[in-house]
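*Asks:* quick check, what structure comes out for this input:
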Amino acid sequence: MECLLGLVGKDFVITVTDTSAIRSITVLKHNEDKTRVLSPHTLISFSGEAGDTINFSEYLQKNIQLYGIRNNIELTPAAAAHFVRRELAEALRSRNAYQANLLLSGYDKKKGPSLYWIDHLAALVQRPFAAHGYCGYYCTSMFDRYYRPNMDLEEAKDLIRKCLQELHHRFIINLPRFSVKVVDKDGIREIEL
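*Replies:* Here you go, the predicted structure:
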């Protein structure tokens, strides 16, 4: 039922998550933040079982921050994505697998913006746009049709609005609120559509 969307623009990555905490057929709350800041230029969005996602995202956040403190360097988004994938793969091979699907958004000062799609089976793919959850059935086709590699922020916001409008129109589940965050050279910030 959860929704994670992301797309890479000219010099930014925009990430959208729903804010509903759902268990079975019950909505528990409407203001759940499904993101964690891993470093000043890296953001992870997550969906899946509540305990697994919170535990795993906090583990990633603290270990990446510890790496930065010990080595006096910020991990690049690519390095952070590979660290996340390795941790998921190791957990998958143990009896403590995490049921968590992730989108890692980041900005590298040398390579620019990047978006990584990571699933609960530790598959990792760098994508220009990505989705997790049922929203992928509707929004992936919208991204295929309207996405362009060098979109500016306003064009990306318009595309996200189209996707959310399609979800509200066609999806049987009501997802009333979404959180939209942008990662760029200036860091991470939340924006309004």
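
*Asks:* every contact and neighbour count from this point should use C-alpha atoms.
*Replies:* Noted.

*Asks:* which parts of the biggest helix by length in the chain are buried?
*Replies:* Secondary structure of the chain read by DSSP state H shows that its longest helix is helix 50-71. Buried residues in helix 50-71, counted by 16 or more other CA atoms under 10 Å: 50, 52-54, 56-57, 60-61, 64-65.

*Asks:* the chain: strands as residue ranges?
*Replies:* Along the chain, the segments classed as strands by DSSP state E run 3-8, 12-18, 21-23, 26-29, 35-39, 42-48, 100-108, 112-118, 124-126, 129-133, 178-184, 187-191.

*Asks:* and for comparison, fold this next one:
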Amino acid sequence: MECVFGLVGNGFAIVAADSSAVHSILVHKSDEDKIMVLDSHKLVAASGEPGDRVHFTEYIQKNVSLYQFRNGIPLTTAAAANFTRGELATALRKNPYSVNILLAGYDKESGPSLYYIDYIATLHKVEKGAFGYGSYFSLSMMDRHYHSGMSVEEAIELVDKCIVEIRSRLVVAPPNFVIKIVDKDGAREVAWRQSIKDTGALPV
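*Replies:* The predicted structure is shown next:
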């Protein structure tokens, strides 16, 4: 029941992911951070098989760091997305990774961007995107409420609406979510949305 979604606003990109590590009918932990910081201005939110997800995102992170170390300049968000897509495409013909990715970043020249990359190496630049069972509800909420040029406050409010909808609609809804943002000041965590039973109320 994984849920990963994100959107692009006015000068920033924001991504949210559930924090449940689940196998079959067992919940192993509820504080798994599925949004990795690739570098100072890039985030990658991933869903999929836990082993593939952790191994592949760490592999991408180390290669992005290696490129910057060798060349003295960081990859742009578009370049990092294309590199990620290329590695998935190569693995697809050998030992495919069961991992879906939303890659968000901020570049001085082009501003914020969000890339949708699925397990069969499909790459699209999008304004909003989602993976997992929660995508049925988060995409519909974003279709209704999203508009280009959203402020940070509006985007966080929309993310909260998506989380509320997922929690109220999914039979087995993830209890906790982590939200991160990337803008000209870098990538950082915005909030951790705890479960209803922990907070006593739904997010406002």
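
*Asks:* tm score of chain vs chain?
*Replies:* Remark: TM-score between the superposed chains equals 0.97 [TM-score structural alignment, normalised by the length of structure 1]; 192 aligned residues with a CA RMSD of 0.8 Å.

*Asks:* adding distance to Leu159 of structure 1, write the strands of structure 1 out as TSV.
*Replies:* Shown next, in TSV, are the strands of structure 1 (distance: least, CA to CA, whole Å):
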stretch	distance to Leu159 of structure 1
strand 3-8	10
strand 12-18	11
strand 21-23	25
strand 26-29	27
strand 35-39	21
strand 42-48	19
strand 100-108	18
strand 112-118	17
strand 124-126	20
strand 129-133	11
strand 178-184	13
strand 187-191	15
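
*Asks:* spatially nearest residue to the residue most central in space within structure 2 (excluding sequence neighbours)?
*Replies:* Most central in structure 2 under CA atoms, centre = their mean is Ala45, positioned 2.8 Å from the mean C-alpha point. Using CA to CA, 6 or more residues apart in numbering and skipping the chain neighbours, the partner closest in space to Ala45 of structure 2 is Ile35 (4.2 Å).

*Asks:* so that neighbour sits against Ser47, correct?
*Replies:* No: using CA atoms under 8 Å, Ile35 of structure 2 makes no contact with Ser47, being 9.3 Å away.

*Asks:* surely Gly6 of structure 2 meets Ala13?
*Replies:* Yes: applying CA under 8 Å as the test, Gly6 of structure 2 and Ala13 come out as touching, 7.4 Å apart.

*Asks:* overlap of the contact sets of the two?
*Replies:* Common neighbours of Gly6 of structure 2 and Ala13, using CA atoms under 8 Å, 6 or more residues apart in numbering, are Leu114.

*Asks:* which one of these two is surrounded by more residues?
*Replies:* Gly6 (31 against 28; other CA atoms under 10 Å).

*Asks:* for the equivalent of the more buried one over in structure 1, give its distance to Asp144 of structure 1.
*Replies:* Using TM-score structural alignment, the equivalent of Gly6 of structure 2 in structure 1 is Gly6. As judged by CA to CA, to the nearest Å, Gly6 of structure 1 and Asp144 of structure 1 stand 13 Å apart.

*Asks:* likewise for Arg127 of structure 1?
*Replies:* 12 Å.

*Asks:* the two: which is more packed in?
*Replies:* Applying other CA under 10 Å to Arg127 of structure 1 and Asp144 shows that Arg127 carries more neighbours, namely 15 against 10.

*Asks:* thought the more buried one was touching Pro113?
*Replies:* No: under the contact definition of CA under 8 Å, Arg127 of structure 1 does not touch Pro113, with a separation of 10.8 Å.

*Asks:* out of the strands of structure 1, flag the one nearest Asp152 of structure 1.
*Replies:* Comparison of those against Asp152 of structure 1 by CA to CA identifies strand 12-18 as nearest, at 8.4 Å.

*Asks:* that closest one against structure 2, how far on average?
*Replies:* With mean CA distance after the TM-score superposition for structure 1, strand 12-18 of structure 1 departs from structure 2 by a mean of 0.4 Å once superposed.

*Asks:* what packs against that strand?
*Replies:* strand 3-8, strand 100-108, strand 112-118, strand 178-184 (3 or more CA pairs under 8 Å, 6 or more residues apart in numbering; DSSP states H and E).

*Asks:* reformat the ones you listed as CSV; add distance to Arg170 of structure 1.
*Replies:* Output for those, formatted as CSV (distance: least, CA to CA, whole Å):
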stretch, distance to Arg170 of structure 1
strand 3-8, 14
strand 100-108, 23
strand 112-118, 24
strand 178-184, 17
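
*Asks:* for those strands, which one sits closest to Cys163 of structure 1?
*Replies:* Of all those, the one in closest proximity to Cys163 of structure 1, counting by CA to CA, is strand 3-8 (9.4 Å).

*Asks:* tell me what angle the closest one forms with strand 100-108.
*Replies:* 20 degrees (axes from the mean of the first three to the mean of the last three CA atoms, to 10 degrees).

*Asks:* quick check: strand 3-8 of structure 1 compared with structure 2, mean distance?
*Replies:* Its aligned residues in structure 2 lie a mean 0.5 Å from strand 3-8 of structure 1 after superposition (mean CA distance after the TM-score superposition for structure 1).

*Asks:* what does that strand contact?
*Replies:* Around strand 3-8 of structure 1, the neighbours that count as contacts under CA under 8 Å, 6+ apart are 13-18, 45-47, 103, 105, 113-115, 128-136, 149, 156.
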